[in-house]
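[1] Output the structure for:
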Amino acid sequence: MAYFDVAAEAYVQFMGRFSLPLAEQFADVGLAGVDPSARILDVGCGPGMLTGTLAKRCGEAAVSAVDPSEPFVAATAASYPMADVRRASAEELPFADDTFGAALAQLVVHFMREPVRGVQEMARVTEPGGRVSACVWDHGGERGALSPYWKVVRRYDHGAGEGALAGSWAGDLTRIFTEAGVRDVVETELIVTLDFATFEEWWRPFTLAVGPAGAYFHSLNKIEQAGLVDALREEYGDGPMTVQAAAWTATGVV
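    As a prediction, this is how the structure comes out:
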């Protein structure tokens, strides 16, 4: 996940503003019907946005979390020292079979090297009757948190964007879960709405080189970067602005 070889604080500034409110809604889905005493796994935890929500609801000691990024693992472990936080990929989870009552992956499936294998691993470490859940932005439907940015970029670069990433269009998470052997899969959508007082407040985190959007900006030369910023400002004005983001969510039973 070279897109995320960045400081934890950069990710928090860029995506944390969306993923924190998303985590509250996603936890409602991923913990539904799960035994309150069960252990819970956060797959692809990043700097710990979902981890914190799970710790608050289930108790920090009941939560385990993994991520392949060392800075993210260090940040999550520092924030939640009673949680079991490890460096690992979704495709190779370092836990025994049937360990958890629920496994959740927020904004991760579309960056897994092998999404079906990653969900299979989540199911393997979840006990029979436990719940496996994932959510991803609706990049394919151009309703994701970053869609306002990519909408303008594609005027100049028609092939740019994240719409082809796994799980990021209607029904694709269900396909991945079904191929992974998860039962009774239900797919829904979650909505997050954020208000920004100024254009700069919304735009500045895109310059931090986080994820495909940040990497794309840094791939441009200085003249191209300035042109893109001008085009974005022309489209959205100086603010205030509101971004409404939709995320597909799939949940099922092991």
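[2] rest of the way, CA atoms for contacts and neighbours
    Noted.
[3] Which residue ranges of the protein form helices?
    8-11, 17-30, 49-58, 70-79, 115-124, 147-153, 172-179, 199-203, 211-219, 222-236 (DSSP state H).
[4] Could you also give me the structure for this next sequence, so I can compare it with the first?
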Amino acid sequence: MSQAPIRFDDGSAYERGIGVWSRLAGQVFLDWLAPSLGFKWIDVGCGNGAFTELLVERLAPSEVQGIDPSEAQLVFARARKGASGVEFRQGDAMALPFDKARFDAAVMALVIFFVPDPAKGVAEMVRVVRSGGMVAAYTWDMLGGGFPFDPIQVEFRALGITPPLPPSVNASRMNVMRDLWSNAGLQAIETREITVQRTFADFDDFWRSSTITGSIRPIVAAMSASDVEGLKSRLRARLPADAAGRITYSARANAVRGAVPE
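    This is a model prediction of the structure:
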């Protein structure tokens, strides 16, 4: 049974389900980038502002523009106290509403596999970043088992349910990301894996947090009560709790960065 396309129209639900994971990976990503303070940034596919907030908190940017197609996500982003001063606007990653060389750095956080034409999205980031500026991205290793919800998706498949994948899921592969950056003419290209770990208070905390988002919620909602209980039982076996009842597991992202030619 195949599912409808993934949609993220609830910023609050996204925050609880994937926003925490996003910030965990985003911290490591920014440590790796080690950019200068005071840059002008564009956060392409900013969603509910989880990563955008990190930019503001850590890098004292002189300007941040957040672009996303979902107005519902942007409403949540605009309400973030930690993202004060950011301009969030609805827009398309493949047609950014900015002039050439406007920014010092452009970033896609967990977004490139949602862009219908990833090469066009990268080309747009290159266009709006100045010579010598940085273009970077990180994305869950969807095809390598790194997605935070992979334990649930594995059990879905065991039940004959095919969970939805992003439209450009192949762009989550490390070699594909490197090729996208190279083909866009970027220089000094580097890649790395990012592994992060999250701990849930107990199974119920894991279940509530992981089944609230757009990619998982509709599947669970369509299941019978007995099938849901069976899924929970399988997940408990897959993700054993420690003596205090806590559940801890890891997710993995692929990251890439490059410089716009001088």
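[5] Now the TM-score, please.
    The pair, once superposed, lands on a TM-score of 0.88 when counted by TM-score structural alignment, normalised by the length of structure 1; 251 aligned residues with a Cα RMSD of 2.4 Å.
[6] quick one on the thing from earlier: nearest to Ala160 of structure 1, out of the helices of structure 1?
    helix 147-153 (7.0 Å; Cα to Cα).
[7] which residue numbers in structure 2 go with that closest one?
    Mapping helix 147-153 of structure 1 onto structure 2 (TM-score structural alignment) gives residues 150-156.
[8] mind listing what's buried in the matching stretch?
    Neighbour counts over stretch 150-156 of structure 2 (16 or more other Cα atoms under 10 Å) mark Pro151, Ile152, Gln153, Val154, Glu155, Phe156 as buried.
[9] that older thread, distance to Val136 of structure 1 added to the helices of structure 1, as CSV?
    As requested, the helices of structure 1 are arranged in CSV below (distance: least, Cα to Cα, whole Å):
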stretch, distance to Val136 of structure 1
helix 8-11, 16
helix 17-30, 10
helix 49-58, 13
helix 70-79, 19
helix 115-124, 12
helix 147-153, 13
helix 172-179, 8
helix 199-203, 20
helix 211-219, 14
helix 222-236, 24
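[10] Trace Ile194 of structure 2 over to structure 1, please.
    Counting by TM-score structural alignment, the partner of Ile194 of structure 2 is Leu190.
[11] Its match: neighbour count?
    Number of residues near Leu190 of structure 1 (other Cα atoms under 10 Å) recorded here: 17.
[12] my read: Val86 of structure 2 touches Ile67, true?
    No. Counting by Cα atoms under 8 Å, Val86 of structure 2 stays clear of Ile67, with 10.5 Å between them.
[13] In contact with the match of Ile194 of structure 2, which residues?
    Leu22, Gln25, Phe26, Ala246, Ala247, Trp248, Thr249 (Cα atoms under 8 Å, 6 or more residues apart in numbering).
[14] if we go to 10 Å?
    22, 25-26, 29, 135-138, 245-249 (Cα atoms under 10 Å, 6 or more residues apart in numbering).
[15] before we move on, what about Trp207 of structure 2?
    So Trp207 of structure 2 contacts Gly17, Ile152, Phe200, Lys232, Leu235 (Cα under 10 Å, 6+ apart).
[16] Save these as TSV, and put in distance to Arg173 of structure 2 too.
    Formatted as TSV, the contacts of Trp207 of structure 2 follow (distance: Cα to Cα, whole Å):
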residue	distance to Arg173 of structure 2
Gly17	23
Ile152	21
Phe200	28
Lys232	30
Leu235	26
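[17] Filter those residues by whether they're kept in structure 1.
    Mapping those onto structure 1 (both residues aligned by TM-score structural alignment, their matches' Cα atoms under 10 Å) leaves Gly17, Ile152, Phe200, Lys232, Leu235 still in contact.
[18] ok, so of the residues you listed, who is nearest Met125 of structure 2?
    Gly17 (27.5 Å).
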